[in-house]
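> Build the 3D model from these lines:
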Amino acid sequence: MTITPNNKQVNPQQPMFMSAKAGDSFDLLDSILRHWKLVVFFSIIGLFVGVVVSRYVRDSFENKTMLQLDTKSKSSKAVSDFGDLFDAKSPAVAEIHLIKSLSVLMPVVEQLHLNYTAEPQGIVDRLMRREGRMDLDLFEPPKMDREDKSLKGKKWIAVVQSQDTYELFSPMGQSLVVGKIGETYRIPMGADTVAICVKAIYAAPGQSFSLSKSSVLNVAEGLQSAINAYEKEKNSNILEVSFSGRYPDRVANVLNAIAQAYVRQNVEMRSAEAEKSLEFLEEQLPSIKAKLDSSERLLTNYRNKMGTIDLGAEAQGTLKRQVDLKAQLLMLQQEYQEKARLFKEDHPAMQAILQQQQRLGKEIAMEEGKTKKLPTTQQDVLKLQQDVEINNQLYTSVLNNIQQLRVVRASEIGNVRIVDPAYVREKPSKPNRKKIMLAGFGGGFAFSVILIYLLHTMRNRGVGSSSEIERETGVSVYAKIPKTQISRKLPGVSDKRFILAKADPEDIAVEKVRTLRTALEFSFLDEGGRVLMVTGVAPGAGKSFVSLNLSYLFAKQNKRVVFVDADLRKSRLSHSREKGISDILINNSKLEDCVIDMGEGMYFLPKGSRAPNPGEMVSSKAFADLIDECKAKYDVVVIDTPPNSLVSDAQAVAKLVDFGLVVIEYKKHSLEVIQETIDQLNIAKLKKVAIALNQCVNDGSSYGYGYGYGYGYGYRYRYGDKKKS
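As a prediction, the model looks like this:
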């Protein structure tokens, strides 16, 4: 933390962190731009997949029907006399469940033969959108199909012969019948038969269909999931039922059949109570008529026996009141019996009737008390006339109620009506083919970007800032060598020892190597040093590229430079039959016999024949003497060693050199690995060490070079893309 002149605290790491994040974003964008061909390729592949999927997905037609729910009773006055039996309210939620009930859907499945299916076959026809259609009225395969395991996975096939004929094939491929539409065929198969009736064919000759039959229950349960029923707005009592399918006319037929079945069931349910009441009254009517006849007969016999008896005004008034009260009591008793089928005795409606009966009973008792004051003959006549009047009034009331209930039963329309039936829609609701193709294109583009991002992340797991490396390790970064693209047309590009500085001196990477050469001249050549070791942190850093071009640039300054290939294990620069270091150390070959003149003052010393123990060889006194001999004969000695992280050869060579150059690949190595390499060289008492950051990107240009160097199972040697003209 630092303090500015304005006494403001500034965190020096914050702008560096923000710069690093911005740099990473620019690196990723640059990586995407550099791999534009990959982006285009996967985008085209995604678009192609989207086109295929959009054509493979079948059209789906959605349709709707609208229903209105009436929660107010439309029943006649006669029904209301019997309470709320015919005025039950049906909430929208309950009605939605009824619409999707099996009692509604199963008859629809049977009516429209939805359990028989004819599925079009052929991927080409489906992709070309040439699929036909076959409607079945009947398909009954033999029961042995379900029992014979050998037929599992095999299908019944119907092949269209013409617009009105087809040929049926068994699962074994046997032709059974050539039939016509509208005709039912029953073909014997062993001890069973197969039955088929094709309602219609809308397909070109040669198209085939696989036939199957499902249980009505399974299809109805499938409809339960496929149908969507909901209230259009809350408390609006307007219900919408929607359904989607492959064929628009079938979708409309299914919805209309469901609506009609539901309305019919609703009417039947609402008229069921009237039917029960009518049945009860018709059962009671004969006994009421018998009581009326009996009371009239008793009154007639009494008059014949006793003669005409004149009743006074008071007796006639008492008679009328008793008749009315007892008629009301009988009606209450009848209503109590009616409701006893629906409610328990402690129900409020039942208790209300009982209270009314008790009140009427008290009033009747009072009137009967007045009757006892009359003469005996008048009491007898009064009682007989009272029975006749009561039974006659009850009989007439029951007849009227029966007639009214019959009218209610015949005229009941339920509490639901169809507002809008489903009409056949010609335009499919799904799929949106443009969206599918756009999604395919976007998916391909996104996949390519994610792939590039993953590759970018894998390749850029380490540090790329020279200032960060210098701050953490204390070692100077002498150069940041950018990536460049090497043209295949350059002379000698296919040679193992291809030198870019010689073939293309103006390349941006060569310019940075010149900067490195200048820094090395000041740091060790001007101080009397002559031996330079170039090593890498890990395989693929490009140390051989740097050391080879650096040697050539030293030679261009009129210096005799020898490049020593000290990678005795798996060098990529030396040929297998060339004499070199191992031959000098083992077979006592001479240095001048092994050195290869590469021209312009540069010489190359190969690794030689296969060495039995490379680590011991570079650590030997003979190797040290060889380096001393090189120092005596050449102005600059550049030693290329194996990667330091794999073997200890670089540490052994470090004891013999004046300066060490560590080549690090841009954003490939962590600070811990870099620091470990520096520490190992310091242990070998090599105090003068510098770093070259190689294969940099976004270093003021968009260059990159394609050399790669791998160590492990074997070296890989690759060139980059052709250089842009």
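
> Only C-alpha atoms from now on, for both contacts and neighbour counts.
Fine.

> Quick one: residues in contact with stretch 656-666.
With C-alpha atoms under 8 Å, 6 or more residues apart in numbering as the test, stretch 656-666 has contacts from 460, 462-464, 524, 529-538, 540-543, 546, 624, 627, 654, 674, 686-697.

> Hmm, I typed the wrong one, I wanted stretch 450-461.
28, 31-32, 35, 666-670.

> Buried among those residues? Make that a PyMOL selection.
Remark: buried members of the contacts of stretch 450-461, expressed as a PyMOL selection using 16 or more other C-alpha atoms under 10 Å:
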select buried, resi 28+31+32+666+667+668+669
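
> which two from the contacts of stretch 450-461 end up farthest apart in space?
Greatest spatial distance in these: 35 and 670, 25.4 Å, computed using C-alpha to C-alpha.

> tell me the strands in the stretch 51-200 of the chain, going along the chain?
61-69, 116-120, 133-140, 156-160, 165-169, 175-180, 184-189, 192-202 (DSSP state E, counting those that start in this stretch).

> between the ones you listed, which gets nearest to residue 100?
Nearest of the strands of the stretch 51-200 of the chain (C-alpha to C-alpha): strand 61-69, 13.8 Å.

> and the closest one, what other elements does it pack with?
Packing contacts for strand 61-69, counted by 3 or more C-alpha pairs under 8 Å, 6 or more residues apart in numbering; DSSP states H and E, involve strand 238-245, helix 248-306, strand 416-420.

> Go ahead and name everything in contact with that strand.
Outside strand 61-69, the residues touching it (C-alpha under 8 Å, 6+ apart) are 92, 237-248, 251-252, 255-256, 259, 415-430.

> To check against the first, give me the structure of this:
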Amino acid sequence: MNTDSQKMSKPSNDNASNSDNDEIDLMALLLALLRGWKTILFFILLGLVIGILYSRYVNPTFRSDALIQIDEKSSGLPALGENISDLLGTENSKAQTEAELIRSRMILEPVVDKLHLRIKLADLEVSAIDKIVSDRTHTQINSPEGVALRTTEGQVRISEFNVSQGYLNKPFTLSREGADFVLTNGFDDFKGKLNQPQKFSGVDGQIHITVNDLPTDNHTIRITKQSLQTTTDDINKSLSVVEKGKQTGIIELSMTGANQQQTSMILKDIILSYIGQNQSRGSEETTKTLKFMETQIPLLKKKLEDAEGVFNEFRKKYGTIDVSKEAELLLTENSNIDVQLNELKLKKADLTTYYTEEHPLVIQIDEQLKVLNDRKQTIDNTIAGLPELQREFLKLSQDTEINREIYLTLLKNYQQLQIAKAGQLGFARIIDLPISTYKAIAPKKLLIIVLGSLLGAMLGAMLVLIKNMLRNVVKDPERIEAKTGIPVIATIPRSPIITRLNKKKSSNSRLLAYADNNSISYEAIKSLRTNLVFGMPSEGLGFQRAKVILITGESPGVGKSFISSNLTEVFTQLNKKTLIMDADMRLGQLHKVFNMGQANGLADYLSQSNEQTKRFNNPLIDIDKTSGLNGSDISEFIHPTGIENMDFMPRGENPRNPASLLANGRFDHLMTELNLHYDYIIIDSPPVLAASDAMILAQHADKVLMVTRYEDSIEGQLVYAINQMNKANIKVDGIILNDVQQGLLSKYSYHYSYAYGNNN
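I've put the predicted structure just below:
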């Protein structure tokens, strides 16, 4: 019908931008967050609800504290003198080392065994909803007598539960049947009597259990025997052992748990276990030395008695021998050497109970013994030169003196060690034992609720920003023009009244002229009409006098039918005969705007037989005042709308291939006939990206307008749709930005036009 030369000549924007602006518009981000306030509020409320539910679901956590002081060395030995202290040696203890020792199995295992901490009970009848509703659930209580757990239907009491290695850390269930109980692991069922020790043989080993009490029948309890390693690991997770300050020697112990009394009791037993081990460790050296002395004293006593007996017999037989001064000095020196040798041997014997022969201290004593033995050998050689009788006297008197000195020294040290052992207290003492405050340290409900709300706000903001970045919607007219090179010829504000009417299927007219004729939306449609009237040729070429305007969009739902119907209505106000055609033969909805049916429309006309097509080629006989057509086959497909100078052609019944119908020449003939009887023809076409119909229909249009929806359409889709039209040599004359919303949250609300008075 018309070519590009027949279309209105309009300068294009040659300076269109081909790349995105990489600068971050902070104001745009803020506005995006404000526009997404509903999403953010939803996640804030969601975080608030989750925080409240979590704070009620989790059992309260209690804490117990205690203090221990670590001394540098034992306090029982220094007062006994330097000699005995040297005999036992000294031992330094660092607080950090002791802190690690407290967490060891050596300290924790006695506590675990005493309180049956390896037995774990759980009430399977307590659900997550019960925990939330009750705000607190019962926890097991461990004592030397066994393990107990309160339930809503009775109490559980287990005094013994020992299993073989194969059953460790594997859950069993307990239930009551009258005076009996049933223990099962899903494979084996064991039945026993309450209050009686029971022994069962299973696939994985032996089970020893004593059940004292259970809730009512069919109330199931889960029971598990943990391994020692698992139990001590669990204790260490809730146990904190740290030194307060630096080099203070004060260790602070703290433990957390779901039961205040239970937590304090376990921590107290851990402290007592450590103190007991500490005292035992502090007196261990003294005990070993005393045992050694107890074995040596009887032997030395007998040896002394034997030496005195031989010496006395010698004196009875030969009388007293006057030993020379030299011999006396040699004897004295030899005696002193023997005393030193015995003391060194005693020390070596004591050291070898702890160290090997290669230890530096043992090697040092061996070297001293060698020097003394060499000197003793020299003296013995000198004495050998004395007369035989004198030598015998010296030998016997020397043996007696040495044995007496050794015996008395050992006896003295033995008595001193007994006194020392009685006074030894160890190097650790309790400063504060744990006490029960019954003040929960967790959960901090207010903090959890606040954090939940903040996390919800952060998540909501992140989703809004991510959505805003991934879904770059149409907002700024200048940006649209820069990216597409097509001018935005109209911005149509949202009409709240029409929006509400569209939600009601039973509503009648959805035209602005009847529903919202005082709105700025209606004035914007009139401004669009003015733009189009002055932008098109004043007269048609030859017999063509109708101005054809094609309205399409990049995707469904942009509001092209709203623009088409209201634009057609405002053209009728110019006393011009207008026709609105629903060319979307797939999903067109214009018939609902005029409260009509979709039958007898464009698809029906294009689908009629060749014979009907030939008849249609005859000239029209008459033109009706309302419809513009009468006495012609085409008249049955065009319907009056009830609005003066306005007719409507619905989409018709759903055809198989709408694009083929438009391209077979019948639509060209239709447009030729319609141009004879109308001043303006508005064609509502399918979206460009959904079908190719718009490209076929555009060949008959004087103006091609692209409708896009504010903050809903995607910029990339709009640009792609226009590029597709350009590739088909179709010029898009303008873009209509529809459903623009005004407000403080809109950065581009200045694009609104304002109504002035009550114009028609």
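
> Can you give me the TM-score here?
The TM-score (TM-score structural alignment, normalised by the length of structure 1) is 0.82; 671 aligned residues with a C-alpha RMSD of 4.0 Å.

> Burial check on residue 381 of structure 1, number of neighbours?
When neighbours are defined as other C-alpha atoms under 10 Å, residue 381 of structure 1 has 20 of them.

> Could you verify my assumption that it touches residue 299?
Yes: the criterion here is C-alpha atoms under 8 Å, and residue 381 of structure 1 meets it with residue 299 at 7.4 Å.

> Which positions within stretch 49-57 of structure 2 qualify as buried?
Using 16+ other C-alpha under 10 Å as the burial criterion, the residues of stretch 49-57 of structure 2 that qualify are 50-57.

> And stretch 98-110 of structure 2, by the same measure?
In terms of neighbour count (16+ other C-alpha under 10 Å), stretch 98-110 of structure 2 has its buried residues at 98-99, 102-103, 105, 107-109.

> same question, stretch 684-693 of structure 1
For stretch 684-693 of structure 1, burial by neighbour count (16+ other C-alpha under 10 Å) applies to 684, 686, 689-693.

> Point me to the helix or strand that includes the spatially most central residue of structure 2.
In structure 2, the residue lying closest to the centroid (C-alpha atoms, centre = their mean) is residue 455, at 11.4 Å. For residue 455 of structure 2, the host element (DSSP states H and E) is helix 445-470.

> from the contacts of stretch 656-666 of structure 1, which would you call buried?
460, 462-464, 524, 529-538, 540-543, 546, 624, 627, 654, 674, 686, 689-697.

> Of all the helices and strands packed on strand 61-69 of structure 1, which one comes closest to residue 370 of structure 1?
helix 248-306 (21.2 Å).

> how about the closest one, aligned to which bit of structure 2?
Per the alignment by TM-score structural alignment, helix 248-306 of structure 1 matches residues 260-318 in structure 2.

> Residue 602 of structure 2: what's it in contact with?
Residue 602 of structure 2 neighbours (C-alpha under 8 Å, 6+ apart): 581-583, 585, 637, 649-652.

> I'd like to know how many residues surround residue 481 of structure 1.
As a burial measure, residue 481 of structure 1 scores 28 neighbours (other C-alpha under 10 Å).

> Nearest spatial neighbour of it, chain-adjacent residues omitted?
residue 694 (4.7 Å; C-alpha to C-alpha, 6 or more residues apart in numbering).

> before we move on, what about residue 100 of structure 2?
Excluding the flanking residues, the one nearest residue 100 of structure 2 by C-alpha to C-alpha, 6+ apart is residue 241, at 7.8 Å.

> what's the answer for residue 638 of structure 2, then?
In space, and not counting its chain neighbours, residue 638 of structure 2 is closest to residue 649: 4.8 Å by C-alpha to C-alpha, 6+ apart.

> Please say which position in structure 1 that neighbour maps to.
Counting by TM-score structural alignment, the partner of residue 649 of structure 2 is residue 605.

> what's the mean distance for whichever helix or strand the residue nearest to residue 100 of structure 2 is part of versus structure 1?
Assessed by DSSP H and E, residue 241 of structure 2 sits inside strand 239-243. Strand 239-243 of structure 2, aligned to structure 1 and superposed, deviates on average by 1.7 Å (mean C-alpha distance after the TM-score superposition for structure 1).

> which of the residues in the helix or strand just after the helix holding residue 455 of structure 2 are buried?
Later in the chain than helix 445-470 of structure 2, the nearest helix or strand by DSSP H and E is helix 477-484. Buried residues in helix 477-484 of structure 2, counted by 16+ other C-alpha under 10 Å: 477, 479-484.

> before we move on, what about stretch 608-623 of structure 1?
608-611, 614-615, 617-619, 623.

> Could you list the residues in contact with that stretch?
Counting by C-alpha under 8 Å, 6+ apart, 566, 568-569, 574, 576-583, 585, 624, 648-649, 652-653 sit against stretch 608-623 of structure 1.

> first to last residue in it, what's the distance?
End-to-end distance for stretch 608-623 of structure 1, by C-alpha to C-alpha, to the nearest Å: 13 Å.

> which residues are contacting the helix or strand where residue 513 of structure 2 lies?
Counting by DSSP H and E, the element that carries residue 513 of structure 2 is helix 512-515. Helix 512-515 of structure 2 has contacts (C-alpha under 8 Å, 6+ apart) with 497-498, 509, 521-522, 566, 569.

> List only those of those residues flagged as buried.
Buried among the contacts of helix 512-515 of structure 2 by 16+ other C-alpha under 10 Å: 498, 509, 521-522, 566, 569.
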